[in-house]
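Chemist: Below is the structure, and that's it, no one-letter string:
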């Protein structure tokens, strides 16, 4: 069924009604786009932000209404055709049309793909039992909140950011928590062993049973209810009782729609510094976009809130013909118990030539950690130290060599760390 629309009216379509899609619609209107603007979302909820799902909203400290990007009336007021519970199932690049699961065909002049990512599933027997949860959507969070309210024993599979934040929330709600991780330490791939120990110690101090270097072989049903989880079995034969299992083993980019229409994809949709795909009339932003970063000089796909917040502004300007470039440094944050942190930049801590310089009080968890290679700061993590973001970004962006002794001295301003004594 074709949707009747004035073909002379410029039409922009955004697929994906998450934070990135909503911010793209907002930016297009702010930048002066006056044409038809359609925002397609496969979920039944209007666009919302994901960080509260593993933080304040999961803990019951913030109201449900606080998770939404805009008030419900915003979309009508800004003439955004918000279509919820509608999946895009095809893109005809030749005819510039999007086909929806309802059979509609939407003509577009420019198309933005903000299709996000989906959680990886645990491929073991019993992973479909009741009480086995992931935490990605608002519905996931609502379901998990109900589980945590009754659960005595929670097992979290995966000690990444989502897994650890969920573990912290579950402990705050009074559950007994076991975290299972295949690597030797939580967050090892992201932070390296020295900083990973900070988070391992943090969770142990709060009563979490942290088991590293283990793998799950099966999720077993409860004796009283064979449709619900009762335990988790490890490959070494250990059995851990569980009322609820939360699986947090990463996400995969939702690039199937892009692949099906022939766009170049590799760990997401490949885009240039302007967020344009291999088709000049199609762009991508957010978790699904593997974008070329001009400062880091590499393709980079960043699965964090800040990217979904800021990339759409560049995408909107590009769609309107401006010479916009996305060159913000990667950034993410986390709150766990009394620890708050921000991470800026990008580095593989496993590289043998990367040095970690700590500034501040590491045992008290009030410090900044810098990852340095060849005298240049590549990334930094400030833990319970605030108002350091601007000088950290400047150090990274400048590419200037630092004196590591001065960098690690909290009595020397960061802007003077580049001076060689």
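Modeler: Good, I have the coordinates. Computed from a predicted model, the values in this text were never measured in an experiment. Residues are numbered from 1 along each chain as shown.
Chemist: When you work out contacts or count neighbours from here on, use the C-alpha atoms and nothing else.
Modeler: OK.
Chemist: Distance across stretch 255-266, terminal residue to terminal residue?
Modeler: 9 Å (Cα to Cα, to the nearest Å).
Chemist: How about that stretch, which residues are buried there?
Modeler: 255-258, 263, 265 (16 or more other Cα atoms under 10 Å).
Chemist: From those residues, which land in strands?
Modeler: Per DSSP state E, strands hold no members of those.
Chemist: next up, a second structure to put side by side with the first:
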């Protein structure tokens, strides 16, 4: 196998964290063939999580987001072409065509195409056809650069979407003395990912910081100013009119599957792959936000949008391409920084039938355990790093909990509740 991979060519479509990790891991595991990474942005691979946090606030500079300098990739023999888009994937003859007309053959292909922000249905709600200059999505460095130029003290900002990104943006903006209103269509913020108790906690935190939270709010239309170049107000379905200077939309992500669809690969809420990351074409793999894979832990196919997941999948594909066994599945984990609060989550809480709170939310340091059939399937920790690290070790085993009262009692060490499962 090693002799084969010294001569073959692997092309990675995408230049985000998953792509970078896959390329570096291949080299670390002894892959000696050609490695080519293709990105449609002008930047080298960079971290996205800080975009809605320290980069938006101005505390981080672009160079600080880059995963590695160009010289590091050069030293590893990894070719990177930025500012180029793949326009065609011909799986039958194993080659791709780029936006500049270049054709690149491959032996193995890794799709790390990520996703793009889910757009507002502008044709239905906006009284104009031109994209307003003060309406933004947040996905790239360039997106945030545009937002930062318009984010001024006392400006009126409307954030559409009460998920992680929307609330992180609201937290940063309120600290910059911007007047923030968050609009969420569902009855509570973070409704898709947390229990009502966590939603209530975060709504309270934001309101105490001066952020206006409006839930169960549908948008009727966007009103433009006389120039037709900017949104001047948002009209809600209940008739409320919200004047605004700036609008940021964070209502989810659409996986970029167009190349895979063009090549006839199987799709299912993303590019469908098996446990090793392999698509329906044995020479093509997919990793990160664009891919969905079967989970033995949660007994369904899932697509996860998280950096730890992307990195784990990248390393797994590199392992498989180098002829080694695919590493076992681990419980997914995520994080979100808002104000002085660090929210750390492990596992997927969908379908839980009991929530056990350990600690007092009013202290702003606690952990919530999600149980299903008396087994822990997920946990959300707020400013509780030690409890989170313990949960991270055990959630993947979904331990059985016989004593819910002890789990909630902060005087009872977590390690004693299921000592045989925390090694």
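Modeler: Done, it's in. Fair warning: this is a prediction, and the values are worked out from it, not measured in the lab.
Chemist: Drop the TM-score for these two in here.
Modeler: Superposed pair, TM-score by TM-score structural alignment, normalised by the length of the first structure: 0.94. Supporting alignment: 410 aligned residues with a Cα RMSD of 1.8 Å.
Chemist: What's the match for residue 247 of the first structure in the second structure?
Modeler: Aligning on TM-score structural alignment places residue 247 of the first structure opposite residue 249 in the second structure.
Chemist: What's the local residue count around that match?
Modeler: Residue 249 of the second structure: 22 surrounding residues under other Cα atoms under 10 Å.
Chemist: Residue 211 of the second structure corresponds to which position in the first structure?
Modeler: In the first structure, residue 211 of the second structure lands on residue 208 (TM-score structural alignment).
Chemist: Which SSE is immediately downstream of the helix or strand hosting residue 315 of the first structure?
Modeler: Using DSSP states H and E, residue 315 of the first structure sits within helix 305-319. Heading C-terminal from helix 305-319 of the first structure, the first helix or strand you meet, by DSSP H and E, is strand 331-336.
Chemist: residue range for that following strand in the second structure?
Modeler: The aligned range for strand 331-336 of the first structure is 333-338, by TM-score structural alignment.
Chemist: Could you say which helix or strand holds residue 123 of the second structure?
Modeler: helix 122-125.
Chemist: which stretches of the stretch 151-300 of the second structure form strands?
Modeler: Secondary structure of the stretch 151-300 of the second structure by DSSP state E, counting those that start in this stretch: the strands cover 156-160, 179-183, 212-214, 219-224, 231-236, 241-243, 246-249, 253-255, 271-272, 284-286, 291-295, 300-302.
Chemist: would you turn these into JSON lines with distance to residue 398 of the second structure?
Modeler: As requested, the strands of the stretch 151-300 of the second structure are exported to JSON lines (distance: least, Cα to Cα, whole Å):
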{"stretch": "strand 156-160", "distance to residue 398 of the second structure": "35"}
{"stretch": "strand 179-183", "distance to residue 398 of the second structure": "35"}
{"stretch": "strand 212-214", "distance to residue 398 of the second structure": "35"}
{"stretch": "strand 219-224", "distance to residue 398 of the second structure": "40"}
{"stretch": "strand 231-236", "distance to residue 398 of the second structure": "43"}
{"stretch": "strand 241-243", "distance to residue 398 of the second structure": "46"}
{"stretch": "strand 246-249", "distance to residue 398 of the second structure": "36"}
{"stretch": "strand 253-255", "distance to residue 398 of the second structure": "29"}
{"stretch": "strand 271-272", "distance to residue 398 of the second structure": "26"}
{"stretch": "strand 284-286", "distance to residue 398 of the second structure": "28"}
{"stretch": "strand 291-295", "distance to residue 398 of the second structure": "14"}
{"stretch": "strand 300-302", "distance to residue 398 of the second structure": "16"}
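Chemist: What span of the second structure is stretch 44-59 of the first structure aligned with?
Modeler: Counting by TM-score structural alignment, stretch 44-59 of the first structure falls onto residues 42-57 of the second structure.
Chemist: and for that stretch, what are the contacting residues?
Modeler: The contact list for stretch 42-57 of the second structure (Cα atoms under 8 Å, 6 or more residues apart in numbering) reads 15-17, 19-20, 60-62, 65-70, 80, 82-83, 138-141, 144-145, 147-148, 165, 168-169, 172-173, 176, 337.
Chemist: Any chance of a ChimeraX selection covering the buried ones in those?
Modeler: Applying 16+ other Cα under 10 Å to those leaves a buried subset, and the ChimeraX line that selects it is:
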select :15,16,17,19,20,65,66,67,80,82,138,139,140,141,144,145,147,165,168,169,172,173,337
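Chemist: Narrow the contacts of stretch 42-57 of the second structure to those in helices?
Modeler: Counting by DSSP state H, the contacts of stretch 42-57 of the second structure place 17, 19-20, 62, 65, 70, 141, 144-145, 147-148, 165, 168-169, 172-173 in helices.
Chemist: Between these, which sits nearest residue 120 of the second structure?
Modeler: residue 165 (15.6 Å; Cα to Cα).
Chemist: residue in the first structure matching that closest one?
Modeler: So, by TM-score structural alignment, residue 165 of the second structure is matched to residue 162.
Chemist: That match against residue 248, yeah?
Modeler: Yes. Applying Cα atoms under 8 Å, one finds residue 162 of the first structure in contact with residue 248, separated by 6.1 Å.
Chemist: Residues that sit against both of these two, list them.
Modeler: Common neighbours of residue 162 of the first structure and residue 248 (Cα under 8 Å, 6+ apart) are residue 135.
Chemist: Give me the mean distance between the longest helix seen in the first structure and the second structure.
Modeler: Counting residues, the longest helix in the first structure under DSSP H turns out to be helix 188-205. Once fitted to the second structure, helix 188-205 of the first structure is off its aligned match by 1.0 Å on average (mean Cα distance after the TM-score superposition for the first structure).
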